[in-house]
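In: Pasting a predicted model and its sequence here:
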Amino acid sequence: MNTDLQSNEVRYQEAEALLQRYIQFLFEKNIDGWMTLLDDNFVIEFPFAPQGRPNRIEGKANLYPYIQEVLNSIEFVDLAQQQIHLTADPDVMVVEITVKGHASSIEKIHTLKYIWVLTTKDGKLVHQRDYWNPLALLEIRGGATASQAQR
């Protein structure tokens, strides 16, 4: 195996291990542990964010209160499915993830599906594009159902 392929394989393995810790810390609601995985200038984008919700957060300091609010309002029950797609760039991966959870105040379990495009550098996450259906979150929090929101 040539040196470039070996180097890329190691980077893929490191990126996958980083992702596993990322998900584990979210499920454990270990925000401080989760933050250790992020570069100080980490950027997260939410291309489908509903009006009134951020579509981009830059820097760990700005992300902390946002993720704290999210984790305080949702209980994760199960990671139902995960598929990792490695790209030609060993620092970029696409992740399909299905999570079961509920709002703290509602017992009904909902299934949330996400597609994440994650970029790593020097063992840290530097960028995430989080593609998810914001209507599902509204429903979990007891807001409008998808059919009501489309009217």
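Out: Yep, it's here. Residues are numbered from 1 along each chain as shown.
In: okay, CA-based contacts and neighbour counts for the rest of this
Out: Will do.
In: Setting the sequence-adjacent residues aside, check what's closest to His112.
Out: Heads up, residue 112 is Leu, not His. Val99 (5.2 Å; C-alpha to C-alpha, 6 or more residues apart in numbering).
In: Can you list the buried residues in the helix or strand where the one you found lies?
Out: Assigning secondary structure by DSSP states H and E places Val99 in strand 92-103. If you call a residue buried by 16 or more other C-alpha atoms under 10 Å, then strand 92-103 has these buried ones: 92-95, 97-103.
In: this is the other structure I want to compare:
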Amino acid sequence: MKLTARQVVDRVLEVGLRQDAEAFVGLLAADATLEWPFRPAGVPDRLQGREEILAFMTRAARAPIKFEEYRDVVVHETVDAEVVIVEYQVFGHVTTTGGPFHQTIIAVIRVRDGEIVSYRDYLNPLALAAARE
């Protein structure tokens, strides 16, 4: 049985907290797109396809940021059954300094036939840039 869009988003949150790139890519359609409309230097605006996304996510998983918890998670199911919007905050720490990490995120996710076909990640680029310094 195929997962609903809401079920897929719940899994995205689960694997995201673990920072599990392979599990995340396993939720994607073969030709899925991942976009960051607002991003710090060094982050591409768009990736397409599982291979390209996995390569980037694997590199990103080596960043010195460890996620510890999500807070204030709000999932909005829309009138379009394929589209779910999720808002949340992620808290963690920078592994090289021990300093705190806090990121506010809004993601717009389109799921078709149980797979993500489009993921737009509206993250706070300033928090990510500060953590990478």
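Out: Here it is on my side, so go on. A quick note: this is a predicted structure, and the numbers were derived from the prediction, not measured.
In: Mean deviation, the strand holding Val99 of the first structure versus the second structure?
Out: By mean C-alpha distance after the TM-score superposition for the first structure, the fitted strand 92-103 of the first structure averages 1.1 Å away from its aligned residues in the second structure.
In: what does that strand contact?
Out: Here strand 92-103 of the first structure makes contact (C-alpha atoms under 8 Å, 6 or more residues apart in numbering) with 15, 73-87, 108-120, 140-141.
In: residues in the second structure aligned with that strand?
Out: Aligned by TM-score structural alignment, strand 92-103 of the first structure falls on residues 83-94 of the second structure.
In: Write the PyMOL selection for whichever of the contacts of strand 92-103 of the first structure are buried.
Out: Here is the PyMOL command that selects only those of those that count as buried (16+ other C-alpha under 10 Å):
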select buried, resi 15+74+75+76+79+109+110+111+112+113+115+116+117+118+119+120+140+141
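In: Okay, helices next: where are they in the first structure?
Out: 3-28, 31-35, 60-73, 134-140, 146-149 (DSSP state H).
In: just these: most buried one?
Out: helix 134-140 (a mean of 19; mean count of other C-alpha atoms under 10 Å).
In: In the second structure, which residue range corresponds to that helix?
Out: So helix 134-140 of the first structure sits over residues 125-131 in the second structure, by TM-score structural alignment.
In: starting at the chain centroid, how far to that stretch?
Out: 15 Å (C-alpha atoms, centre = their mean, to the nearest Å).
In: That one vs the first structure - mean distance after superposition?
Out: Mean for stretch 125-131 of the second structure is 0.9 Å (mean C-alpha distance after the TM-score superposition for the first structure).
In: ok, back up a step: looking at the helices of the first structure, which is nearest to Glu45 of the first structure?
Out: Closest approach to Glu45 of the first structure among the helices of the first structure is made by helix 60-73 (11.0 Å; C-alpha to C-alpha).
In: Could you give the separation between the terminal residues of stretch 32-51 of the first structure?
Out: One end of stretch 32-51 of the first structure to the other measures 28 Å (C-alpha to C-alpha, to the nearest Å).
In: and that stretch, which residues are buried?
Out: 34-35, 37-39, 42-46, 49.
In: which residues are contacting that stretch?
Out: With C-alpha under 8 Å, 6+ apart as the test, stretch 32-51 of the first structure has contacts from 18, 21-22, 25-26, 54-61, 64, 123-134.
In: what's the answer for stretch 113-128 of the first structure, then?
Out: If you take C-alpha under 8 Å, 6+ apart as the criterion, stretch 113-128 of the first structure is touched by 14-15, 18, 37-39, 41-45, 91-99, 129-133.
In: Mind picking the two most distant members of the buried residues of stretch 32-51 of the first structure?
Out: Largest pairwise distance in the buried residues of stretch 32-51 of the first structure, by C-alpha to C-alpha, is 23.6 Å, between Leu37 and Ala49.
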